[in-house]
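Trainee: Generate a structure from the sequence data that follows.
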Amino acid sequence: MRDVDIIGSSVNFRKPVLAFGAELKNTFCLAFKKRLYIGKNFGNLENLKSFTKYQKGIISLIKRLHTKPKIIAYDLHPEYLSTKYAMEFARRYGIDQAVSVQHHHAHIASCMFGNNIKGKVIGVAFDGTGFGSDGNIWGGEFLVASLDNYRRAGHLKYIPMPGATKAILEPWRMAVSWLDNIYKDKTKTLGIDFTKRLNRPKFKIIKQMLEKNINSPLTSSMGRLFDAVASLVIARDKVNFEAQAAIELEELAFEAIDSRFAGYGFKIKNGDCLVVDPSQIFKEIIRDVKHGVSHAKIAYKFHCTVVKIIKDTCMVLRKKTNLNKIVLSGGVFQNRIISELALDLLRSEDFEVFTHKQIPINDAGISIGQAVVANAKFAKRG
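Mentor: Below you'll find the model as predicted:
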């Protein structure tokens, strides 16, 4: 099957599970007995050709395997095309066993499955976008997770995304959102290149959107934090492809990779769910910019800070939960500096750390995570 990857499984899928995947980097997964059949990466389902190919691929695989799904799994986001198609598919074929799977739980579950992990772990899921159970946009998440369930144990502080999806295409909007949150009306008087090059009418509109909460959903996304810093440090105000700002910031950080490990400040607010407040990062980046610190050095210090956020938050969660296994997943961990430093730092604190091997770390692995979660949930019900 050239259009399908086949993965062997130590987990037995007694009932065939069809998982519909995410919206970007989409794959679907049909899991049955001890095999998973994964439809190749269909890209962005908002592209009509991709979506049509995706639908045909699902039907074709079911026919070839002569296997009718008994359980379906799909993303929690109600507006995803993959979710809508899953609902339509269930109605058409009379499937009444269905489960919605939160995006970041699917990330962690896919990595747990790939490493044959049972029981609970501390899951660190960092990416750009994932619909949260509270209706906000998640992406900087610390979960206490098992295959069948999860609890949100920590996250990046919520910040508005002015313009919603437009803020993904124009990272300067996230920079304005963070600076406005910290400095309010003093933002324009910071005296740095970013504020000097801001288009005054556009800045005024964004300020009004933030003040009146117009089309500005809340996000805890680590990807959007990277965007804000990239706009401030390297003037990457618009992107032409996914994660462009973060990729360029990583490339710049490599120029200072031999520097001493040193990061910026941040706060972890205690509670039932920890909240990581990165406001101090922006204050110290602006200080470094004004003092003429090289952009490469600033980029590297930011990467070190992200890794320290991971380590410090996991240390707090270990005390709270007695869990020592950490699973790292999500697109941010495609960043070599983040992934390698995180592994080193966490292992130096005697954590047992797991990351992806065969299964994709980005959204191409979501369908596998969905299938695993759905199977675990229904197996528990008996």
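Trainee: make it CA atoms for all contacts and neighbour counts henceforth
Mentor: OK.
Trainee: Can you show me the helices along the stretch 101-250 of the chain?
Mentor: 103-114, 166-169, 172-183, 193-197, 200-212, 222-234, 244-254 (DSSP state H, counting those that start in this stretch).
Trainee: can I get those in JSON lines with distance to residue 73 and mean neighbour count?
Mentor: Shown next, in JSON lines, are these (distance: least, C-alpha to C-alpha, whole Å; neighbours: other C-alpha atoms under 10 Å):
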{"stretch": "helix 103-114", "distance to residue 73": "10", "mean neighbour count": "29"}
{"stretch": "helix 166-169", "distance to residue 73": "27", "mean neighbour count": "20"}
{"stretch": "helix 172-183", "distance to residue 73": "32", "mean neighbour count": "22"}
{"stretch": "helix 193-197", "distance to residue 73": "44", "mean neighbour count": "14"}
{"stretch": "helix 200-212", "distance to residue 73": "36", "mean neighbour count": "14"}
{"stretch": "helix 222-234", "distance to residue 73": "25", "mean neighbour count": "25"}
{"stretch": "helix 244-254", "distance to residue 73": "30", "mean neighbour count": "20"}
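Trainee: to compare against the first, here's another:
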Amino acid sequence: MEKYINNILKCYRANGVVQGVGFRPFVHKLALDHNLTGWVLNDSRGVLFAVQGSQGLIDNFIKTLKKNPPPLALITSVKEEYTKEFDSDIIGFKVLKSDSSADVRTIVPPDAHVCDECIAEVNDPDNRRFQYPFINCTNCGPRYSIINGMPYDRPSTSMRDFEMCYQCNSEYSDIADRRYHAQPNACSTCGPKLLYCDSNKIYQDKNILELARLHLAQGKILAIKSIGGFHLSINAEDEDAVNELRKRKKRDSKAFAVMVSDIETAKKYAEVSFEEEALLTSPQRPIVLLKKKNSNLPRSLAPNNPNLGVMLPSAPLHYLLFSKSYLSVVVMTSANISSYPTIYKNDVAVDNLCDIADYFLMNDRDIYTRNDDSVICHFNEGGNNNVSFIRRSKGYAPFPINVKSSIESVLAIGAELKTTLALSKGEDVYLSQHIGDLKNEESFSSLLESADKMQELLSIKPKVVAGDLHPGFHSTRYFEENSELPVIRVQHHHAHMASCMAENQLDEPVIGSIFDGTGYGLDGTIWGGEFLVGGYDHFERAGHLLPFSLLGGDKSVKEPIRVAVSLLHSAFGMEAESLPLQLYEAISEDEKRVFLKMADRKINTFITTSMGRLFDGVSSLIGVCHKINYDAQAVIELEGLLNKNHETTDSFSYELLEINGCVVLDHRPIIREIVHELLSGITDKALLSRRFHSTIVKANCEICHKISQKTGIKKVVLSGGVYMNEFLLSNTIKELSEKNIGVFNQRLVPSNDGGIALGQIMVANAQMNKF
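Mentor: A predicted model of the protein is given here:
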């Protein structure tokens, strides 16, 4: 016993992404390497483990654990629970049975791509998993999409329906094996299997994959079940197939994302920086927006857009589809009917996609949570490389945002477009996967299902619900009428500002430059070009865009030409009718007269300060886009003319007015000067677009600087969907920084409405703490 005199037992708890990622066998091996005895187990709060030995050995063990965790693990904390005297009855190191009795505090692991070791086995003819499309291990594979409860064990996943064979169970039980406690572990003997069919019959061909490859090469459209739902896929080099998919999906202009076989192929079709390559090859496998190269890919893949959404294979099935020489690039777009959520169930796919897909490549492993691909853009912000989420979903959800301070438990239901949910516990806000636009009952049902599931998985019982201030939003009204919890309504742009503050862990007053398309204002009008001052508990409107009219309300969102006519009337009055502008060739004389009368007499018009609509109107005015087929098309095509070149140029004229204590950006001089240029014969759309973008950057920074001087606040946060615009974002950051103003943007959640739930939680928490 003398050799144990200086030895002690210490118990620790690890939190973060520590379940389903090989953390327990990692702890086990690491303890043995450090000559420590003890035990480890999963419970609902994370991973609990005890090690015993000398203090020095234990310290080195903890240091190594934090520094070199397993590939998919993300440790947020390792805290000591208790210290005891050495226990001689503990011999060796044991993995104990999971304990699910405690309150859930661990993080549900996101889905991850298949690792290199598994791919090597798939390609090895001598391996028993050769060509098996559901291979995985503790370092890779589906997680969030197949989980139905915590702790993360096989009975709590859709793999519970597949009993492991002797060989798989031996791997699963062997602490030294890479598949130790890999919950989706399976092989061709005992695991999920592929199914292949069309709308009439099931194909019994043994080589389903070869048949699928052949059909893709022949220009057929396949509905392919991936990790988080179905994709519609075609040969991306086949222009006829691209056009046919557009026709069947009723998607005239919106870009299709493509999946390429490897990073070398990506570089063949697009410019790929070092940082973009790191994103493409990361375990999350997002779609990354890259600058297109001249290639043989059809222009119709991403018309009027300098970018191409590119992703690498993420599931074993994807690699197998590319394993023959037939294909190197395929379209992989979400399989859904327009405005409806992505389909993730086999029977629903066959029923709803039979008019789009020629064939269905499915499997018998259920998806419990639909999970769209994440979309990311890498950009250079004032000389600093960074990323901007366009959609945060697969690979990232439901990983939380740490907000530094402990907050109340709140359920935030987001807005009605690009909806995500959020739940808070302690210092963390957990964001759901992308749910989408709540335009139909299917999407709304998905919202409710996700809310219930996240509360159950994370064991969070919210005290309140936070929703948008807009009186017409179905989601907010539903919870007010059907929930026992009180509902706190949060002004839309205040939520945007709070979202950016939260992810940057700011708690002092800031200036918020909030630019988006639509948000219900405190005065009942449509806001969208706002300069706010305040924090989580309050805000004041310190500036905004000069109001103008939306002709026909929501019709202006679909028809930017209506916004252009309204802006012309605002700048020229009824004299706008006689301006010899090419714009008017896109509408009839009757439409022109009606639109101008609507603007002049305020008939069926709505007042707005929307920066998004201003961009729409200018896009139409210079002849880029008069009617849209997808969200933000006019703005995307206007920015697309810049070809990812972020150099500023001379700005147009603008004025800053003082109205009711607010700094107001008068857009009328901008419109007048654009018209003057057009009538002078300057029709270079790219130049006009660059000058307009440069004008908004300059005016934005000047207003922020004025407000800073007036208030003494030296920090500005940038949020709202218009900040998806790389030119606007990067140059605003650069110019504000040069004015010695601290500037913060959104990097962890989208600046569009996909990140607004985070802000709703912070504002609701602040309001709760007032009472």
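Trainee: related to what we said a few turns ago, would JSON lines of the helices of the stretch 101-250 of structure 1 with distance to residue 261 of structure 1 be doable?
Mentor: Formatted as JSON lines, the helices of the stretch 101-250 of structure 1 follow (distance: least, C-alpha to C-alpha, whole Å):
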{"stretch": "helix 103-114", "distance to residue 261 of structure 1": "28"}
{"stretch": "helix 166-169", "distance to residue 261 of structure 1": "29"}
{"stretch": "helix 172-183", "distance to residue 261 of structure 1": "25"}
{"stretch": "helix 193-197", "distance to residue 261 of structure 1": "26"}
{"stretch": "helix 200-212", "distance to residue 261 of structure 1": "35"}
{"stretch": "helix 222-234", "distance to residue 261 of structure 1": "18"}
{"stretch": "helix 244-254", "distance to residue 261 of structure 1": "12"}
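Trainee: Residue 133 of structure 1: which of those is closest?
Mentor: Of all the helices of the stretch 101-250 of structure 1, helix 103-114 sits nearest to residue 133 of structure 1, with 9.6 Å by C-alpha to C-alpha.
Trainee: how big is the offset of the closest one relative to structure 2?
Mentor: Its matched residues in structure 2 lie on average 0.6 Å from helix 103-114 of structure 1 after superposition (mean C-alpha distance after the TM-score superposition for structure 1).
Trainee: The counterpart of residue 431 of structure 2 in structure 1 is in what secondary structure piece?
Mentor: In structure 1, the residue paired with residue 431 of structure 2 is residue 38, using TM-score structural alignment. Remark: residue 38 of structure 1 resides in strand 29-39, with elements defined by DSSP states H and E.
Trainee: Not counting that strand itself, show me its contacts.
Mentor: Strand 29-39 of structure 1 is contacted from outside by 3-21, 27-28, 57-58, 69, 367-368, 371, using C-alpha atoms under 8 Å, 6 or more residues apart in numbering.
Trainee: can you give me the strands in structure 1?
Mentor: 4-19, 29-39, 71-75, 97-101, 121-131, 137-145, 150-156, 159-160, 218-219, 267-269, 274-277, 325-329, 352-354 (DSSP state E).
Trainee: Would you format these as a markdown table with distance to residue 303 of structure 1 and mean neighbour count included?
Mentor: Putting those into a markdown table (distance: least, C-alpha to C-alpha, whole Å; neighbours: other C-alpha under 10 Å) gives the following:
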| stretch | distance to residue 303 of structure 1 | mean neighbour count |
| --- | --- | --- |
| strand 4-19 | 34 | 18 |
| strand 29-39 | 33 | 23 |
| strand 71-75 | 30 | 27 |
| strand 97-101 | 30 | 19 |
| strand 121-131 | 13 | 26 |
| strand 137-145 | 14 | 26 |
| strand 150-156 | 15 | 21 |
| strand 159-160 | 20 | 22 |
| strand 218-219 | 20 | 23 |
| strand 267-269 | 16 | 16 |
| strand 274-277 | 15 | 20 |
| strand 325-329 | 16 | 25 |
| strand 352-354 | 19 | 17 |
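Trainee: of the ones you listed, which approaches residue 112 of structure 1 most closely?
Mentor: strand 325-329 (7.1 Å).
Trainee: how about the nearest residue to residue 132 of structure 1, chain neighbours excluded?
Mentor: residue 138 (5.5 Å; C-alpha to C-alpha, 6 or more residues apart in numbering).
Trainee: Quick check: the gap between the one you found and residue 123 of structure 1.
Mentor: The gap separating residue 138 of structure 1 from residue 123 of structure 1 is 14 Å, by C-alpha to C-alpha, to the nearest Å.
Trainee: Count the neighbours of residue 28 of structure 1 for me.
Mentor: Look at residue 28 of structure 1: counted by other C-alpha atoms under 10 Å, it has 31 neighbours.
Trainee: ok, the equivalent of it over in structure 2 to residue 722 of structure 2 distance?
Mentor: By TM-score structural alignment, residue 28 of structure 1 lines up with residue 421 in structure 2. For residue 421 of structure 2, the distance to residue 722 of structure 2 equals 21 Å [C-alpha to C-alpha].
Trainee: cool, residue 768 of structure 2 as well?
Mentor: From residue 768 of structure 2 to residue 722 of structure 2 the distance is 30 Å (C-alpha to C-alpha).
Trainee: the more surrounded of those two?
Mentor: residue 722 (26 against 16).
Trainee: quick one: the more buried one from residue 728 of structure 2, how far?
Mentor: 8 Å.
Trainee: just residue 715 of structure 2 next, same as before
Mentor: The value you get for residue 715 of structure 2 to residue 728 of structure 2, if C-alpha to C-alpha is used, is 18 Å.
Trainee: which residues touch whatever residue of structure 2 lines up with residue 375 of structure 1?
Mentor: The pairwise alignment with structure 2 assigns residue 375 of structure 1 to residue 765, based on TM-score structural alignment. Counting by C-alpha under 8 Å, 6+ apart, residue 765 of structure 2 touches 407, 408, 410.
Trainee: Enumerate every residue touching residue 460 of structure 2.
Mentor: Per C-alpha under 8 Å, 6+ apart, neighbours of residue 460 of structure 2: 104, 409, 423, 424, 425, 454.
Trainee: Having no further points to raise, I will conclude here.
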